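*Asks:* Predicted model, plus sequence, below.
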Amino acid sequence: MEDKENRIFSVFLSLGSNLGNKERNIEFAYKKIEEQIGDIKSSSAFFYSSPVGFISENNFVNSVCEVTSYLDVDSIFATSQRIEKEMGRVGKSLNGVHSDRIIDIDILLINDLIINRPDLIIPHPRLHERSFVIIPLSEIAGDVLHPVLKKTIRELKEEFYRKFQI
């Protein structure tokens, strides 16, 4: 029987901010992630993008990090949500309706887990469709295999480029 207490998770998180000092918001979120979730093994460069799914004059700064964590999946999820609230995020996007936010933290991948619940889907269902996720993720995890699509992150990025002719 596996000892769940000692299970190590490799967690890929996507962070985005389009309010206030966006770069500082992400850096502060990284600090809270290290304090509350685990050690940040690597992080991407900042990626600048326009809002997707809603209209706003505020562009986004995005980044992706890999965290080594001993927390279980539900604790990782709850802690990422708590960090958002601690930083001043008011409500999550509902029914595909998005809005400006000081910080957004999404779980992209956790090891090779596949989770499909009403409150949590891993891998993130749209990670391969968003430039602000797939490009920074490929920077730090190009060889990681997407457990559902059975392609590496680098292959998914190349498909994204071909699809959108970037």
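*Replies:* Okay, I see it.
*Asks:* rest of the way, CA atoms for contacts and neighbours
*Replies:* Fine.
*Asks:* from the middle of its chain, how far away would stretch 79-86 be?
*Replies:* Relative to its chain's centre, stretch 79-86 lies at 13 Å (Cα atoms, centre = their mean, to the nearest Å).
*Asks:* Flag every buried residue along it.
*Replies:* For stretch 79-86, burial by neighbour count (16 or more other Cα atoms under 10 Å) applies to 79-81, 83-85.
*Asks:* go on, stretch 71-80?
*Replies:* Going by neighbour count (16+ other Cα under 10 Å), the buried part of stretch 71-80 is 71, 73, 76-77, 79-80.
*Asks:* this is the other structure I want to compare:
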Amino acid sequence: MKSAMVLVALGSNKPHGRYGPPSRVLVATMAALDSHGIKLVARSRIRTTDPVGPSSRSYANAAVVVKTKLSLPDLLRRFKALEAQFGKRRGQRWGARTLDLDIIGAGDAVVPSRLRWRAAVHGLIVPHPRLAGRRFVLDPCVEIAPDWRHPVLNLTVRQLHARAHRPKGIADG
């Protein structure tokens, strides 16, 4: 299999006993990617963002572009193993987490398929179905992959970012 470039969002809002505060968790995660067969190609700066949902803790968020020969399902399994290695526990959907890794996009890949993309309930969904409305993901993504084009919405990260930052009530032109 040839190598693929994948856009990944990283988030943390819970300190780790070894690595410290959430921003350091993200730095340690980026350093650990290579040992999991995932080459870091580009990284955004780490930013502090307000929580979404019932959590009261601020997040550290970043995005990276990685290169890997792993299939998307295998990459997702590696990410779940890495999250567990950093102490993430399954459970509360909006709860505090030491590490969250989300595959945002992988070239023009659409998983499960264009027809079922928004309806998928479990497992791998690429591109991430809530990307267009998440400024905490778009802000770091526009820094490292502004020209990546969402294969379903047919908009670049730059365009999605601009829409997400547009004041409410202003229609698309």
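*Replies:* Great, that's in hand. Values in this document were obtained by computation on a predicted structure and should not be read as measured data.
*Asks:* residues in the first structure aligned with the helix or strand hosting Ile103 of the second structure?
*Replies:* Assignment of secondary structure by DSSP states H and E places Ile103 of the second structure within strand 100-105. Using TM-score structural alignment, strand 100-105 of the second structure corresponds to residues 104-109 of the first structure.
*Asks:* Now check Phe9 of the first structure against the second structure: what is it aligned to?
*Replies:* Alignment note (TM-score structural alignment): Phe9 of the first structure maps to Ala4 of the second structure.
*Asks:* tell me the angle the longest helix belonging to the second structure makes with strand 100-105.
*Replies:* The helix that spans the most residues within the second structure, counting by DSSP state H, is helix 72-85. Angle, helix 72-85 of the second structure to strand 100-105, by axes from the mean of the first three to the mean of the last three Cα atoms, to 10 degrees: 160 degrees.
*Asks:* Next, the mean deviation of helix 72-85 of the second structure compared to the first structure.
*Replies:* Compared with the first structure after the fit, helix 72-85 of the second structure shows a mean deviation of 0.4 Å (mean Cα distance after the TM-score superposition for the first structure).
*Asks:* which other helices and strands contact that helix?
*Replies:* With contacts defined as 3 or more Cα pairs under 8 Å, 6 or more residues apart in numbering; DSSP states H and E, helix 72-85 of the second structure has these neighbours: strand 100-105.
*Asks:* residues in the first structure matched by the helix or strand that the strand it packs on is followed by, start to end?
*Replies:* Per DSSP H and E, the first helix or strand lying C-terminal to strand 100-105 of the second structure is helix 135-144. Using TM-score structural alignment, helix 135-144 of the second structure lines up with residues 131-140 of the first structure.
*Asks:* likewise stretch 156-166 of the second structure?
*Replies:* The aligned range for stretch 156-166 of the second structure is 152-162, by TM-score structural alignment.
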